[in-house]
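Engineer: A predicted structure for the sequence below; I have some questions about it.
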Amino acid sequence: MSHLTGKRVAILAADGFEQSELLEPMRALKEHDATVDVVSPEAGKVQGFKHFEKGEQVAVDVKLSDAEAGRYDALVIPGGLFNPDTLRIDEKALAFTREFFKAGKPVAAICHGPWVLANAGVLEGRTVTSVPNIRKDLENAGAKWTDEEVVVDQGLVTSRTPDDLPAFCAKLIEEIDEGKHRGQQRSAA
């Protein structure tokens, strides 16, 4: 079991995130002693969903306009339909996301979460996975899409659905534990 003591992770979320895709990585990160902040365009709370039904609300720790990517060691972008659809047109969210890539820090996105990466312009030449319905969007953004439980490419961790959360969380922890990434490309199941 790796320990992430001293590591700080941002989970970028807006209303409509898939509840398990935020709460499970958050739980796994905290179990490994990471500090986790929910970062959102709005202060207060963000509304989770269990597919199409409203779920839990989660407190926002840092408003996006106050968030600095340099203060974090990694970024997690949960899926759901509404969450990434909101974030992918928010220039502050896209700029925040780009900063992690510029610094070579681990980034993890699941389900529809890679939509944000596509709009941030950071997928060119990257191998990723996601829910199949956004495959063409990711390919149009320059990514090579593959249908696997979890894909790791130079610190970028992607997965398809909540069913893949155990593998997604394990690889997320591993990538944060390793630190900055440059030049290595691999896929894992």
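Structural biologist: Perfect, thanks for sending it. Numbers count the residues shown, from 1 in each chain.

Engineer: Going by C-alpha atoms from here, please, whenever you check contacts or count neighbours.
Structural biologist: Will do.

Engineer: Which residue, other than its chain neighbours, is closest to Ala188?
Structural biologist: Setting aside the residues directly before and after it, Ala188 is nearest to Val151 in space (C-alpha to C-alpha, 6 or more residues apart in numbering), at 5.7 Å.

Engineer: can you tell me how far Asn140 sits from Val122?
Structural biologist: 12 Å (C-alpha to C-alpha, to the nearest Å).

Engineer: Comparing the two, which residue is more hemmed in?
Structural biologist: Set side by side, Asn140 and Val122 show more neighbours around Val122, with 19 against 13, by other C-alpha atoms under 10 Å.

Engineer: measure the residue nearest to Ala188 to Gln185 for me?
Structural biologist: 10 Å.

Engineer: Equivalent analysis for Asp33, please.
Structural biologist: From Asp33 over to Gln185 (counting by C-alpha to C-alpha), the distance is 27 Å.

Engineer: In addition, the following structure is provided for comparison:
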Amino acid sequence: MAEQSVSGKTIAFLVSTEGIEQAELTGPWEAVKEAGGTPVLLSTESGEVQAFNHLDKADTFGVDKVVDDVSVDDFDGLVLPGGAPNGDLLRTFESAVTFVRGFVESGKPTAVICHAPWVLVEADVVRGKQVTSWPSLQTDLRNAGAEWVDQEVVVDGNLVTSRQPDDIPAFNREFLALVAQAA
């Protein structure tokens, strides 16, 4: 699937400690690696994070860095995987919200899927943007000033959003294209 080369680019994957939808972490992670990029797993704590296949526990993944210890300048792109608990927990950590706000405002490519747009709402970075998400978030996104649409992938400036695991191929394609084009 490595249609775009992102060789030499470092991509942050920011997650909470649990409730990450595994396919929404591993699908984009593998796409970044296949395109020549370096994925880095960030979380709110060191150690391991627990992924899920919907409501069932899946694999654990080792955290590379804690979000408190990094800067937007350390990365060329950002992916926020979904999972309802992941998105809900992540938006309660001010350092994670601040990092996401800084990333979106920097103009660097930012890709957000499923329930992860809750973090965008908390960061107040969707006003005037066209986005998509898991359907249950549409009221939250509209209330935050976004135009919510039901499409597999939406690109608005540096922001890529998708609804669910079935959308991962389109999500990866659009995100990698933005990263490849970024200076």
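Structural biologist: Perfect, thanks for sending it. Since we're looking at a predicted model, the values are computed, not measured.

Engineer: So after superposing, what's the score?
Structural biologist: The TM-score (TM-score structural alignment, normalised by the length of structure 2) is 0.96; 180 aligned residues with a C-alpha RMSD of 0.8 Å.

Engineer: re the thing from before, which of Val151 and Gln185 of structure 1 has more neighbours?
Structural biologist: Val151 (27 against 14).

Engineer: wait, is the more buried one part of a strand?
Structural biologist: Yes. Assigned with DSSP: H, G, I helix; E, B strand; the rest coil, Val151 of structure 1 falls within a strand.

Engineer: That one -> structure 2?
Structural biologist: By TM-score structural alignment, Val151 of structure 1 lines up with Val154 in structure 2.

Engineer: isn't that match right next to Thr132, touching?
Structural biologist: Yes. The pair Val154 of structure 2 and Thr132 qualifies as a contact (C-alpha atoms under 8 Å) at a distance of 6.3 Å.

Engineer: shared neighbours of these two, anything?
Structural biologist: Thr161, Ser162 (C-alpha atoms under 8 Å, 6 or more residues apart in numbering).

Engineer: Once aligned, what mean separation remains between the helix or strand Leu120 of structure 2 falls within and structure 1?
Structural biologist: Per DSSP states H and E, Leu120 of structure 2 falls inside helix 117-123. Its aligned residues in structure 1 lie a mean 0.4 Å from helix 117-123 of structure 2 after superposition (mean C-alpha distance after the TM-score superposition for structure 1).

Engineer: What lies in contact with that helix?
Structural biologist: So helix 117-123 of structure 2 is in contact with 87-88, 90-91, 97-98, 100-101, 126, 133, 137, 140-141, 144, 161, going by C-alpha under 8 Å, 6+ apart.

Engineer: Let's see that with 7 Å instead.
Structural biologist: Gly87, Asp88, Leu90, Arg91, Val97, Thr98, Val100, Arg101, Val126, Ser133, Leu141, Ala144 (C-alpha atoms under 7 Å, 6 or more residues apart in numbering).
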